[in-house]
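**Student:** Need coordinates for the below:
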Amino acid sequence: MNGNKIPYKMLSLDPFSSWLGIEILECEIGRCKVAMTIRKEMLNSMGKAHGGISYSLADTAFGFAANTHGKYAVSIETSINHIEALIEGDYLIAESVIENVKNKLGFNIIEVKRGDELVALFKGVVYRTSKNWEE
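**Tutor:** Model prediction:
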């Protein structure tokens, strides 16, 4: 399957990312940029976005980019630094670039931004299986 098409297929099969309202802005082999808007039901008891929201956006970008190389790829370790609090209505963009595919592991840092402002920094390790994405 064409690597550019894989993230669109993944999104169509992903009820959680769809519930979040994630949209694919740009996608090519080794790179995917996704975005979403924070809704009221995503807020915590302090009126800020739950930390899992920016984490999930970055994780989706990470997974989509990792799979553009044509092999099933799964995250095996991830972490995030929350830099700025987020509120309802914030529009977030996360971009993942995974260029090196020389071995089974891929390492990536994803910046989550609100406009030009860095709001979270996500780090991930992906494992590439031998299974190919098919049409």
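
**Student:** Going by C-alpha atoms from here, please, whenever you check contacts or count neighbours.
**Tutor:** Fine.

**Student:** need the contact list for the residue positioned nearest the centre of the chain.
**Tutor:** Residue closest to the mean C-alpha point of the chain, counted by CA atoms, centre = their mean, is residue 61 at 2.0 Å. For residue 61, the contacting residues are 32, 33, 34, 94, 95, 96, 110, by CA atoms under 8 Å, 6 or more residues apart in numbering.

**Student:** One more, please, to line up against the first structure:
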Amino acid sequence: MNDPSAIARACADAMLAEDAATRHLGMTIDRIGPGHAVLSMTVTGFMTNGHRICHGGFIFTLADSAFAFACNSYNQRAVAQHATITFVAPVYENDRLTATAREVSRRGRGGIYDVSVTNQAGEQIAEFRGHSRSMKGMHLPESA
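**Tutor:** Prediction:
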């Protein structure tokens, strides 16, 4: 398999099969390609906090999952080394969030990815920056 887009899709499928958190929260992979991923999720009642808005941890988790699929799209296993998030606007039950991850830099074993989280109206909700670190192993067999 030499097509970078096909490799990214196959890596995403392999990761998603083992990613109980992403599946349990109802996230979907809307788009995937080398160095980028778009995931979405609908906020449910159990995701809200005492202010009746979405708990920031769930927004972070969506952004982190998009980051993970983007930085693992080259058939090289990678994990988060560091991540930060800035929350811009509140999120409510039944809002549909979309996290768009894009690669900023990938050199050696390190990568930097920005993730923008928006709601169903396209309004900015949060901005996330993740730093990845590649590790031993691949998602697909070398012959794939």
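
**Student:** For the residue mapped onto the residue nearest to the centre of the first structure from the second structure, give its distance to residue 28 of the second structure.
**Tutor:** Using TM-score structural alignment, the partner of residue 61 of the first structure in the second structure is residue 66. Here residue 66 of the second structure is placed at a distance of 10 Å from residue 28 of the second structure (CA to CA, to the nearest Å).

**Student:** returning to that earlier point: which of the contacts of residue 61 of the first structure has the most neighbours?
**Tutor:** residue 94 (28 neighbours; other CA atoms under 10 Å).

**Student:** Excluding chain neighbours, what is closest to that residue?
**Tutor:** Nearest-residue entry for residue 94 of the first structure: residue 112, 4.5 Å, with adjacent residues in sequence omitted and distances by CA to CA, 6 or more residues apart in numbering.

**Student:** Just tell me what the one you found corresponds to in the second structure.
**Tutor:** Per TM-score structural alignment, residue 112 of the first structure is aligned with residue 117.

**Student:** what about its match, how many neighbours?
**Tutor:** 27.

**Student:** my guess is it meets residue 125, correct?
**Tutor:** Yes: contact criterion CA atoms under 8 Å: residue 117 of the second structure and residue 125 qualify, at 5.4 Å.

**Student:** Just the buried positions in the longest strand seen in the first structure, please.
**Tutor:** In the first structure, with assignment by DSSP state E, the single longest strand is strand 117-132. Neighbour-count burial for strand 117-132 of the first structure flags 118, 119, 120, 121, 122, 123, 124, 125, 126, 127, 128 (criterion: 16 or more other CA atoms under 10 Å).

**Student:** in the second structure, which spans are helices?
**Tutor:** Ranges of helices within the second structure are 4-18, 20-24, 56-71, based on DSSP state H.

**Student:** Comparing those helices, which comes out most buried?
**Tutor:** The highest mean neighbour count among the helices of the second structure, using mean count of other CA atoms under 10 Å, belongs to helix 56-71: a mean of 24.

**Student:** That one against the first structure, how far on average?
**Tutor:** Averaged over the aligned pairs, helix 56-71 of the second structure sits 0.4 Å from the first structure after superposition, using mean CA distance after the TM-score superposition for the first structure.

**Student:** how far off strand 124-134 does that helix point, in degrees?
**Tutor:** Put simply, helix 56-71 of the second structure runs at 50 degrees to strand 124-134, going by axes from the mean of the first three to the mean of the last three CA atoms, to 10 degrees.

**Student:** No more questions from me, cheers.
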